[in-house]
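K.L.:
sequence isn't available, so here's the structure alone:
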């Protein structure tokens, strides 16, 4: 019987081999020579990731008879940034040799090499150096171009190798980042439940299972993860890789990314933590977004939407010109403003569509609310889980002032056309009311004016 990860690989469109375990670096060469026989390889790393696994990756490839080009090693300082400029630099370095890339790194390098290889029409393989995010096996690359972070369609790696000895030695904040990225699949899954319930985007049951079935088990031992326990780290890595494979199978990030990710994307586009030393990892921001959205779900579930006054909600819903005026006043940079207008316009519903959504949500609310409660953890439990691995749980920990943090609940909705809880509450006329409740003196954030640790 196939394991869940083997089933996930079977559903994947690009990835044909996954190796996770202690000593897995020894398998890089055999996998590459088997999947890409006769092809030369070029190892791509930065100074930090080369020190972590570059030499061992090179040795494994050489021992398997894979011809090797001179490695492409980017500087460790400043660390590479997932920008279009970096993609162009790596693409031109790869173009100069007839070889497939074997990238040794985490999210930034993985996405850069993914897109650069795609532009050259070449497959590539990936060696993970930190359990920091779910993008190793994911379809698409998250790249900042012209000030806007976007997921650009491109194939996932043909193989992913994750050596638990290497991953356990990664900086603690990188593990915390991975936990933040993974736990967001809980409210992200709730967003998909809502979208399915109102007919916006049906759930693909097989893809859902790839992400959600291993999820709680993967998050079950945060103290073991922080202590470097191989079994706990293996569970985390398998959960992250399975999420990436699910995105391959679905050709979209919907299975693994909800509004909590949108909060992180907004902050990243605004440069939050980009110039920190070291830069603030994506997953730490996603973890905070998870706390934000889980708390918002708790507030939303206090409302009995089975009693929603649909006519009143329709009457109060702003027209597109009114929404456009609000977006223009919300302080977006020029590049982000253009994207916010385009993305928001794409999902602004016509009156008949909105009526159907609201009536469907009202009529199905008892069942939907039950599904949402079963899907979610309490926000306080998410806080404790993230605290246990040293992740971010409060905006002050990453320099977000209260006004900017509060505005994220609305502004994050603007930058993506994906329909989430933020849109559901906006369309029902409840978003501002729920956010106000969170920041009231007795609300979730009102009770947390300072970092919890």
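P.N.:
Sure thing, it's come through. Keep in mind the model is a prediction, meaning the values are calculated, not measured. Numbering: from 1, shown residues only.

K.L.:
please count neighbours and contacts with C-alpha atoms only from this point.
P.N.:
Noted.

K.L.:
skip ahead from whatever helix or strand residue 296 lives in and say which helix or strand is next.
P.N.:
Residue 296 belongs to helix 282-300 when assigned by DSSP states H and E. Sequence-wise, the next helix or strand downstream of helix 282-300 (DSSP H and E) is helix 310-316.

K.L.:
now do the following helix or strand past that following helix: everything it contacts.
P.N.:
Beyond helix 310-316 on the C-terminal side, the first helix or strand identified by DSSP H and E is helix 320-328. Helix 320-328 is touched from outside by 337, 340-341, 345, 348, 414, with contacts defined as C-alpha atoms under 8 Å, 6 or more residues apart in numbering.

K.L.:
quick one on the thing from earlier: name the residues that touch the helix holding residue 296?
P.N.:
Under C-alpha under 8 Å, 6+ apart, the answer for helix 282-300 is 132-133, 173, 176-181, 183-184, 187, 259-264, 267-268, 376-379, 382-383, 386, 391-395, 421, 425, 434-435, 437-438, 444.

K.L.:
ok, and here's another one to check against it:
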């Protein structure tokens, strides 16, 4: 009988520690990503200047490109600027917006990407998806995952604490997304990739159960590893299913309905996950997620991010339209506005008791 296996798309190296960014040049050479040192480095057009000044002496063969945010236009501009210059690789150095723009640009010019994350705001640091703003709001674009991931805990702790909290919400939302995937499997026959589900669940559970906080290196390491595992799970599955269900539909609805007021992606996903768990009757799981969100300073009620209950009812009602064809607890229940209103009142009472 033949032995069957499959190749798993994953980074050749994942380096999570304090001072990791100081070893970037050695990592590129040792892993044969760029022996010549001819690389393009994308940074933000604001705080990226400080990183440029700090790292430029160690990377003399690099060209530096400031990127004006996480938009499709910025990503295309970066790709055009790099085209034809014979780089070995592209380095995205910054937060989620810079890495997403750089992933798209690297795919456009056919170069491997090294993701150097300066914060832990979401699982995009290792995912095969670039989420970019466009003329119609925001879109998700399939791209190759990074060839290497570097997370410097010194830089993570220098960033605003809100970014770490957002990453916690995104990691915890895996648990709700997986429950939606299992629901779809039962109701529609959608196939579940067991390995992708196991990795996404391990990531969410590790963050849920860890006793540490955002000032704790051990907790930050677990969070960073969880976000990397979530990204690999999506690569294995071939879509965002392991980490995106009703929780993300709710977040995308916030973004589309209230683009000027939307909170951080991970904050919205965490809130959406706790509410979605309540909708499916998993009250203990919902309460536990809400408890952990609160412990880390994340919102569990829409009022805590500046939205009224009535606006939240509108968001939940609109959410299924953000992912046509995806089956979650929202599509399954198909609640009316009054039913959502009653469910939210019950949720708010349950998690506050």
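P.N.:
Structure's in. What do you need? As the structure is a prediction and not an experimental result, all values here were calculated from the model.

K.L.:
and the TM-score between these chains?
P.N.:
Scored by TM-score structural alignment, normalised by the length of the second structure, the superposition of the two chains gives a TM-score of 0.88; 343 aligned residues with a C-alpha RMSD of 2.6 Å.

K.L.:
most widely separated two among the contacts of helix 320-328 of the first structure?
P.N.:
337 and 348 (16.1 Å; C-alpha to C-alpha).

K.L.:
residue ranges of the strands in the first structure, please?
P.N.:
17-21, 41-46, 72-74, 100-105, 124-128, 141-145, 148-152, 159-163 (DSSP state E).

K.L.:
could I get those as TSV with distance to residue 85 of the first structure and mean neighbour count?
P.N.:
Formatted as TSV, the strands of the first structure follow (distance: least, C-alpha to C-alpha, whole Å; neighbours: other C-alpha atoms under 10 Å):
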stretch	distance to residue 85 of the first structure	mean neighbour count
strand 17-21	30	18
strand 41-46	16	26
strand 72-74	13	18
strand 100-105	18	27
strand 124-128	20	28
strand 141-145	8	21
strand 148-152	13	18
strand 159-163	25	25
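
K.L.:
for residue 52 of the first structure, find the nearest of those strands.
P.N.:
strand 100-105 (8.7 Å).

K.L.:
the strands of the first structure: which one's closest to residue 84 of the first structure?
P.N.:
strand 141-145 (5.4 Å).

K.L.:
hmm, who's touching that closest one?
P.N.:
Contacts for strand 141-145 of the first structure (C-alpha under 8 Å, 6+ apart): 82-84, 111-112, 114-115, 135, 149-154, 269.

K.L.:
can you tell me which of the contacts of helix 282-300 of the first structure are in helices?
P.N.:
173, 176-181, 183, 187, 259-264, 267-268, 379, 382-383, 386, 421, 425, 434-435, 437-438 (DSSP state H).

K.L.:
quick one: map residue 65 of the second structure onto the first structure.
P.N.:
Matched to the first structure by TM-score structural alignment, residue 65 of the second structure sits across from residue 72.

K.L.:
OK, contacts around that match?
P.N.:
Applying C-alpha under 8 Å, 6+ apart, the residues near residue 72 of the first structure are 42-45, 93.

K.L.:
from what I see, residue 296 of the second structure and residue 213 are in contact.
P.N.:
Yes: in this structure, residue 296 of the second structure is within contact of residue 213 by C-alpha atoms under 8 Å, at 6.7 Å.

K.L.:
shared neighbours, these two?
P.N.:
By C-alpha under 8 Å, 6+ apart, no residue touches both residue 296 of the second structure and residue 213.

K.L.:
hmm, back to that, just the buried ones from the contacts of helix 320-328 of the first structure?
P.N.:
Applying 16 or more other C-alpha atoms under 10 Å to the contacts of helix 320-328 of the first structure, the neighbour count classes 337, 340-341, 345, 348, 414 as buried.

K.L.:
could I get those as CSV with distance to residue 197 of the first structure?
P.N.:
Formatted as CSV, these follow (distance: C-alpha to C-alpha, whole Å):
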residue, distance to residue 197 of the first structure
337, 30
340, 25
341, 26
345, 22
348, 18
414, 22
